[in-house]
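Asks: Based on what follows, work out the 3D shape:
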Amino acid sequence: MPIVTIQQFPRDLEQKRELAARITAAFVDVYDADPASVQVFFNEVDGEDWAKGGVMGCDVQP
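Replies: Predicted coordinates for the structure are as follows:
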């Protein structure tokens, strides 16, 4: 049973649906996995909950 965990900034539900479908298709194609066995977990992280190079994500200027 493949399990994929994705950590990312919050995304639109439609984007997550598309990504989950593509990841599942990849496991089916490469591992010949049963699509029902592929699990995808999305962990969405707010900018106040991560830092890079000592700078909080919410403080990064785009």
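
Asks: When you work out contacts or count neighbours from here on, use the C-alpha atoms and nothing else.
Replies: Noted.

Asks: Helices of the chain, residue ranges please.
Replies: 13-31 (DSSP state H).

Asks: ok, now which ones touch residue 56?
Replies: Contacts for residue 56 (C-alpha atoms under 8 Å, 6 or more residues apart in numbering) come out as 47-50.

Asks: As CSV, those residues with distance to residue 31 and neighbour count would be great.
Replies: Below are the contacts of residue 56 laid out as CSV (distance: C-alpha to C-alpha, whole Å; neighbours: other C-alpha atoms under 10 Å):
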residue, distance to residue 31, neighbour count
47, 35, 14
48, 37, 10
49, 35, 10
50, 33, 13
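
Asks: Please provide the structure for the following sequence as well, for comparison with the first:
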Amino acid sequence: MPIVTIQQFPRDLTQKRELAQRITQAFVEVYGTPEESVQVFFSEVDGENWAKAGKMGCDRQQGQG
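Replies: Okay, the predicted model is just below:
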């Protein structure tokens, strides 16, 4: 049973639906796994819960990835 965990910034539900569908299809095509056995977990992190280069995400300016 494949389990895929994705850590990301919050995204639109429509985007997450499509990504989950594509990931599932990849497992079906490459591994021959039944769709029903593929699980995808989304862990979304906002700017108050991550830091880069010593600066909290919420303190960084837009475009400073």
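
Asks: quick one on the thing from earlier: just the closest of the contacts of residue 56 of structure 1 to residue 16 of structure 1, please.
Replies: residue 47 (18.7 Å; C-alpha to C-alpha).

Asks: Check whether that closest one really touches residue 57, as I assumed.
Replies: Yes - between residue 47 of structure 1 and residue 57 there is a contact at 4.3 Å, judged by C-alpha atoms under 8 Å.

Asks: Work out which residue lies at the spatial centre of structure 1.
Replies: residue 6 (2.9 Å; C-alpha atoms, centre = their mean).

Asks: Ignoring the adjacent residues along the chain, who's closest to that one?
Replies: When the adjacent residues along the chain are set aside, residue 6 of structure 1 lies closest to residue 42, with 4.9 Å between them (C-alpha to C-alpha, 6 or more residues apart in numbering).

Asks: Noted, bye for now.
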